[in-house]
Each structure stands twice: as C-alpha cells, then as structure tokens.
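[1] Got a sequence here, can you model it:
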Amino acid sequence: MSLEQKRILATSIPGPISVQMQERRKQVVSAGVGTTLPVFIDRAHGAILKDVDGNQFIDMGSGIGVVTIGHTNEKVVAAVQEQVAKLTHTLFTVAPYEPYVRVAELITKHAPGNFAKKAAFFNSGAEAVENAVKIARKATGRTEIAVFDHAYHGRTNLTMSMNFKAHPYGTGFGPLAGSVHHTPMSYPFRDSEGLTGEEAATRAITYLEKRVGAGQLAAVFIEPIQGEGGFIVPAPGFLRTLSAWCRANGIVMVADEVQSGIARTGKWFASEWEEGFEPDLITVAKGIAGGMPLSGVVGRAEIMDAAHAGGLGGTFGGSPTAVAAGVAVLEQIEEGGWLERALEIGELLTSKLTALQAQYPIIGDVRGKGAMIAIEFVEAGTKTPNSKAVEELVKHCHSNGVLILNAGTYNNVIRFLPPLAITNELLEDALEVLAAGLAKL
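    Alright, predicted model coming up:
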C-alpha cells in the first residue's frame, strides 16, 4: 500500500496511456458521466494519486470528501479484507451481522445532541437524504420540505428538487418531485452588510411561514457548511435560530452532513460549531467508510422509530463490507488525533490563502472550517463572480500535478478537501502550484 508522498510529473497531463484509455472510455461509457481530471488512476495512498503513466498527484479533494483519513488507510484495508473473506452479503433486514450494530453504536455516540439516538444505513448521500425525508414525513404526518438557496443534496429525482442549482444536476431530467420549498440562505460574503445570523434566519422563517406555513412542514434540511454551493458558512446564530423555530413548531430539523461530517471540519460534525444547534436528524456518507459505499441517517430515537418495520432498508444498504470499513474509520477517529489534524490543516490553508488574498484582489473571500476551506473568486474590486479565473486555475493545477475541485453556485469557488493524512510539505507544495497559477492570470 505504500506510495511515496511526493508530487511527480513523469509525462505531460494527460499521459499517453491515459489518452488511450479515454478513447476506450468514449466507446462504452455514457457521455453523461463526465471527467474532471482526464487521467486514469492506478494506485493511491495517503494524499497521493498515481496514474497509469506514473504521474503522482497531490489529492486536494479526497474523492470529494470521501477518503478523509487517507487513501488505502491500513486499518480500513485490513477490515475490508477480513470482512470480504467472511461475509459479503445477507441483507441486514433478512439476517443481521454485528458490524452494522457496531457502526450504529459509534455514530450515535458521537452525533451531537443530549438525547437518545438511533441510526439506519444505506448506500449514498442522496439515499440518506431521501430516507431522512421519509422518516420526517412519517414522524410528523406532514408532507412539505424546506431547503436553502445554494444547497446541494443529490442527483435522485427528489434530491434534484432539493438542489438550488439546476445545471448540471437537473437539466432535462424533469418533471421533478414536488412539496419542496427553497428559502434564502445566510451567505455572509454576499448578504447585505451587517445582516446577522439571527436576522438572516428570520428572513428565511418569514418566507416559509408566509409561503408554506409552519404547520405544513415536515422538515427543514440544511448543510451546516454548504458543499457544492461553495463552502458557505452561515453567520453565527443562523442555525440556532432556525432550530429553535423548528422545535417550537414540531418541524424536524435535519442537518445534511454528507460532506461536512465525520471529522472533516475539526469536529465530529460541522453542526457542533454552532453553539445551541442540535439537529433532530443528521445525514452522513462520504467520509464515514474510507471509500466504501456507506451512508446513514442518525438522530432522535423517537423520530427514527417512527418508520414501520420494513419501511427502511434496501438490498445493499449497510453491506457487511461497507460497515466493517465504517467501524475501522470511526474507531480511528475515536482513538484521537484526527480532529486536531483537521484543525491544523485548516490553520495552514487559511493562513496561506489569506496571504494570497492580500496579494491578488480577485480572491474575494477565504472561508471554511478545519480541512474544509474554500476561496471565492471575483472580478477585482467587485463582488462579480469570476468563474474564468477558477477555470484557468483548475487547468493549471491539474497539469502540474495537483487535483483541486471547483464549486459554487456561480462556478467561482475553489474548494480544498485534503485527506487528513496529508503532510504539511504536500500542502505547501500544492499551494505553491496554486500561487504560480495565480501569478499567470
């Protein structure tokens, strides 16, 4: 599993073998399955991706936040190897197995909230969100769902309706699901100057009360730090005020932590950054199982138990191999060191990126928590989104051995989601490549 933790450019990007493989891909893979970095990865370990041509890339995206504790983490690999040799499938709702229970014990133990909790497991983040909708509707007897501007929740029919940005996720795929209502988000960089979190929450609440009616809402879904929207961190007080309103009106408060949870921000869950915010349900996926397909819903026991037997599940949901990987990930985080490392990464990234912001006025905002940091690009001296700069920087970084990801409603954000196993040397190398790209613009 070892791989030198070093950026290496052995060929041009993409290399000749990757080019050949792309031609094979075009013949048999749907054009709807796009590619960000046009190389084929052969191996990975820690924070390094090695392609079929021998190039090594610094991974600043972690598979969009999936391999949080690093590629091919030794304990995750060992857990998967052991489990796959023992049992690969029964379906937990037919004949259960212990690792499913163990991962539920771990996730309920560390989810925020001073109340009894239960969990259920599925395959993808979108599937977790859909099941949270089902649970909330069954628990409340209501139908309507509220979501926020700039949100992203998935690519299924229902979750496409919950997304803010239509393209590319929903273009041409309608009609989409109904009973979903969008309300204004707290976006400190773009909100009116001086708008507090409480004021932004009041704006959202007023809209929902007038447009939908509190008594009609089953749940309010929010990402404590928005992912695809550009790592938007709401102003302090926003989440707490929303939560209090939901509690007063019998509405289930759901935190979508598919991207922000599982040690990514320096806490088990990003929800913990807002004092007094205790969501009723939390959706998880991505970083929970080190690259294996596992997602879940965790929350108040009485709400989770509202669903009737057989109402939750799915053929591969919480598969033996995936939950074994989940146990290996969560037990390592529990052992310590990972939350602290996320905070260290955040400090290093924020310091370096803030220095670049002072040098380059096209960087309008640096934001995020822990190892979930983003920079928003604007036309210099304005807040006009600058997507062209992001496009050029992404190309520059990719051609120089650094995998970075764009984001944002206006496609003008670069997000950093490095594995927590990354070294400071690799982080600084990646940022030097970014700085060189900025100098070229």
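
[2] drop to CA atoms for contacts and neighbour counts, all remaining ones
    Will do.

[3] For residue 350, pull up the helix or strand it's in.
    helix 338-359 (DSSP states H and E).

[4] Give me the buried stretch members for that helix, please.
    338-350, 352-354, 356-357 (16 or more other C-alpha atoms under 10 Å).

[5] which other helices and strands contact that helix?
    Here helix 338-359 touches strand 363-369, strand 372-377, helix 424-440, going by 3 or more C-alpha pairs under 8 Å, 6 or more residues apart in numbering; DSSP states H and E.

[6] want to put them side by side, so please do this one too:
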Amino acid sequence: MEGVDGGEEGVADAEGDEGLGDLVGDEARLANTGEKDGARGGEEENDVTFPKMPPFDFSPPPYNGPTVDEIMAKRKAYLSPSLFHLYKKPLNVVDGKRQYLFDDEGRRYLDGFGGIATVGCGHCHPDVVEAIVNQTKRLQHSTVLYLNSAIADFAEALASKLPSDLNVVLFTNSGTEANELALMMAKLYTGSHDIISLRNGYHGNAAGTMGATGQSVWKYNVVQSGTHHALNPDPYRGVFGSDGEKYAKDVQDLIEYGTSGNVAAFVSETIQGVGGIVELAPGYLPPVYSSIKKAGGLCIADEVQAGFARTGSHFWSFEAQGVTPDIVTMAKGIGNGIPLGAVVTTPEIAKVLTRRNYFNTFGGNPVCTAAGLAVLRVIEKENLQENAHVVGSYLKDRLTALKNKYEIIGDVRGRGFMLGVELVTDRQQKTPAKAETAHVLDQMKELGVLIGRGGIYSNVFRITPPLCFTKEDADFLVDAMDYSVSKT
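    Presented below is the predicted three-dimensional model:
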C-alpha cells in the first residue's frame, strides 16, 4: 500500500514541454551514454553549465522484453485504472545498479528518488542480493509458528538501533500496515480512541491510516472518525513560521476542545515525505509529546520515509527533535526494496496484543528479514549515514545557491538525503508553480536525472536518493536542475 505514495506526482503536465525537450534531447543522450565523460565542466551557456553525468563502470545486459507500448496496453487492460505514470513519455526501467537505473534502451539515469525513499543501500547491492538468494535457496517461507533464526536475528539488530526500552519488534509488509498496527495498539493500550495527527501528513491508505493522513487527495469518501488534525508546524508556509512551541499549543487546544481530555495517540513524521519534505519546526515535538503524555496518550514516530540513516545527522529523524517515542513505525529503507515493515515498541505496550490472537502470515518472512539484516550491516559497513550527512549537506548547499539564482525557487529544505525544493511563481505570495514543476521534472528526466514530486500543491521536488550518492552525483543533479530551470 505504501508503493503508491508518490501519487501526487501524477502525469507530468503537457503544456509547454515540447521546446526544451527538443533542445536537450540529443545532448542529454550523449551526456549519459558515456560519449561525454566527467562529473561536471560541460559547455557554458548563459552562465549555466550543461550537465554531464559522472562515469560509471557498468553496462546492463541487452533488453529483449516487451516494449513500452506493450506494457502500457497490459496495464490498461489488467491493472487498476488508478495507476499512473510520472512522465509524459513513460519510463520503462529494467536494470539498476547502486545509484543508477537503466531503461529498455540501455540509457542510464541518476536515481535521485530512490524508489520513493526506499532504496538506501543502492540498487541491487551485492550483500543484500546475496542474503536474499542464500535464504531463498534454503527456506523461502514457513510460518512464525515455527522457529527460524532470520526473524530473531534481525529483530535483535533492529532493536539495538533504538532507545533501550523500545525492544519489541512486530514485523509487517508495508508502512501502511505498520501504522495501522501502531494505531490499533495505542487504542487498546490507552482505552481511548482519539488520534491526533498533523495536517499535510501522510501515514497510509487503509482505514485508520487514511484517517490520520492530512491531505484530501489521499482520502476517499469513507468513514474516518476519531482523528483530529493539528496545525502543521511548517517553517515555510505555516502561520507561526519556525516557532515550534506556538504550533505545539494547538495540540493542547485540540485535546481540551476536541476530545474528552484523554487521547490514544499522537502520530507524526518528523520530516513529511509525501507532504513535500517538510521538516517540523524546531522545538515542536518535546511540548507536544508532553501534552499527549498528560492526556494519557502514546507518541508514535512514523519513520517510514525518514528512517534508516536517510537524514544523515541521525539514524532516526525523531532524534533531531530530542524526543523518545512510545512506538516507532518503519518500512521502505528497512529492506532496500523488499516488502517489509515493522513496529517497534516497549514490552508493556506490546502485551496488549496478547488479549486476543494477533497474526501476520508474511510479517517476519525469512527472506525479507534476512534482507533487512543485510541492509543494517551495509549501512554500518559502508558508513552510509555519514555519507548521507556529508554529501546531503553539500547537495543542500548547492540547491540553496540555485534558490539565490532563481526567483522561482521559493524554498530549499530537509536534511541529509531527504531534501525538498519548492517552486513558486511569486515569492511573496508563495504561489505554487505546479505547471513549472512538472515541466522541469520532465526535462530533468530527459537530461538523465530522476527525482520525485510532492506537496499538497504538487510543486515540490522530492530528492531522496540512495545513500551511496556521491558529490559528483550531487553536482550532476543540481546542474541538471539549473539547466532545466534556466529554460523554463
């Protein structure tokens, strides 16, 4: 269910895209097929460097599969009509290696989206692949009713990454499942039913998580009761700017005016992914957690997108706010693309599930948990958290320099490899530049750079690459954005 959370990107807007496509098409193909080598230093045009893709020593095998048209025909015939593709010309990705993807023609793309903040170690990392293959050869699936070391070993390793009291792990198959389970556990534990979440937040598209999600584009017209959405502590668009404590008072007001005085839980991302890479205002979570505790509730940290070292400064994004949650939910980066999620909580809270039978057939599957353990080891072995911090900071600095160059860039935000660039047609009014965002996104693809798009107005670039991204990759991404924006 988490797989569609890039949906606000939709199909790129068509108007005005033809001109730049003609301008960059031939040069872009040269730039990323290796006929032009080097990380940067392309020809200057109006003080803009033509982007040059860094060299990479890998060529995928020839592709002999169905064509784009054949795949699109099957999608239309057999898959949900709610599916969409991101670009004007659909991209058929057939191979991946580290921070790069390859299409059916063998063309290389720099992956600045990471499968929606999912690929942390890099595409097809040999250690992760080996763990998956070895476990698959021995035992693909049995049931948690039998013993198997894979699930226990990963649970132990995962718990070691969290505060000491958070040491009980419940495995799921996705972030939506993890958040659904966390919300249910909070209600059972507290005996209350009111949930407080944030406007602009995203937590999934099942019954409970859809209620907690704070964007109408993700909410179908079904019953969603018991959730109260607090003011979003958005430093760029929020009413109180970066004053976290003022936003926190709204949560206390919701408790006093909208509930019985007791709540089940407060759930939030520390950096909103689907919402457009919005990092919560400094100092927000400590007073909010205090208010929730006084109201008898639990605090749930949604780390589905920002966890597993993605923010660089910390392994978990909630750590940047100096708080300790009662429950942590996670998915995406946990398995580098394998369908896997988890809820981690305290022994006391976990006991609520013993009141009845709780069971998840695939939660804790040996192949998935073997992959998860391999991911943790790769992050440590290759020092990917430090890389996310160093290269991510460098990338943010370069993007900030672009903001100073172009009026259309209203904000650059985030940390590590979870960065957002918001486009506006008027900096004072902060008028969303939706069409321009779609245009630049499409043209960056033509130049060989893939990034995401989000925010409630669909005007924010989501930059969430694999954690093995290099400074040369960062330069290429920014040069591609520079070139594309200059032609807008």
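
[7] before we move on, back to that, can you tell me which of the helices and strands packed on helix 338-359 of the first structure is most buried?
    Mean neighbour count (mean count of other C-alpha atoms under 10 Å) peaks for strand 372-377 among these, with a mean of 27.

[8] Off-centre distance for that one?
    For strand 372-377 of the first structure, the separation from the chain centroid amounts to 14 Å (computed by C-alpha atoms, centre = their mean, to the nearest Å).

[9] Now do it: which range of the second structure does it align onto?
    Mapped onto the second structure using TM-score structural alignment, strand 372-377 of the first structure spans residues 418-423.

[10] ok, the residue nearest the centre of the first structure - contacts?
    The residue lying closest to the centre of the first structure (C-alpha atoms, centre = their mean) is residue 259, at 1.5 Å. Contacts for residue 259 of the first structure (C-alpha atoms under 8 Å, 6 or more residues apart in numbering) come out as 64, 65, 227, 284, 285, 286, 287.

[11] The helix holding residue 350 of the first structure to strand 363-369, inter-axis angle?
    Relative orientation of helix 338-359 of the first structure versus strand 363-369 (axes from the mean of the first three to the mean of the last three C-alpha atoms, to 10 degrees): 170 degrees.

[12] what span of the second structure lines up against helix 338-359 of the first structure?
    Going by TM-score structural alignment, helix 338-359 of the first structure sits over residues 384-405 in the second structure.

[13] quick one: that stretch to the first structure mean distance?
    Using mean C-alpha distance after the TM-score superposition for the first structure, stretch 384-405 of the second structure ends up 0.9 Å from its aligned counterpart in the first structure, as a mean over the superposed pairs.

[14] show me where the first structure has helices.
    16-28, 62-65, 74-86, 98-110, 125-140, 157-162, 197-211, 238-248, 301-304, 320-335, 338-359, 387-399, 424-440 (DSSP state H).

[15] Can you list the buried residues in the first one?
    Neighbour counts using 16+ other C-alpha under 10 Å place 18, 19, 22 of helix 16-28 of the first structure among the buried residues.

[16] Just put these in TSV and tack on distance to residue 438 of the first structure.
    Putting the buried residues of helix 16-28 of the first structure into TSV (distance: C-alpha to C-alpha, whole Å) gives the following:
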residue	distance to residue 438 of the first structure
18	27
19	28
22	29
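
[17] so what's residue 21 of the first structure up against?
    Counted by C-alpha under 8 Å, 6+ apart, residue 21 of the first structure has contacts residue 40.

[18] Tell me which residue of the second structure matches up with it.
    Under the alignment (TM-score structural alignment), residue 21 of the first structure maps onto residue 71 of the second structure.

[19] now residue 263 of the first structure
    Using TM-score structural alignment as the criterion, residue 263 of the first structure maps onto residue 309 of the second structure.

[20] In contact with its match, which residues are there?
    315, 316, 379, 384, 385, 388.

[21] any idea how far it lies from residue 259 of the second structure?
    When distance is defined by C-alpha to C-alpha, to the nearest Å, residue 309 of the second structure is 36 Å away from residue 259 of the second structure.
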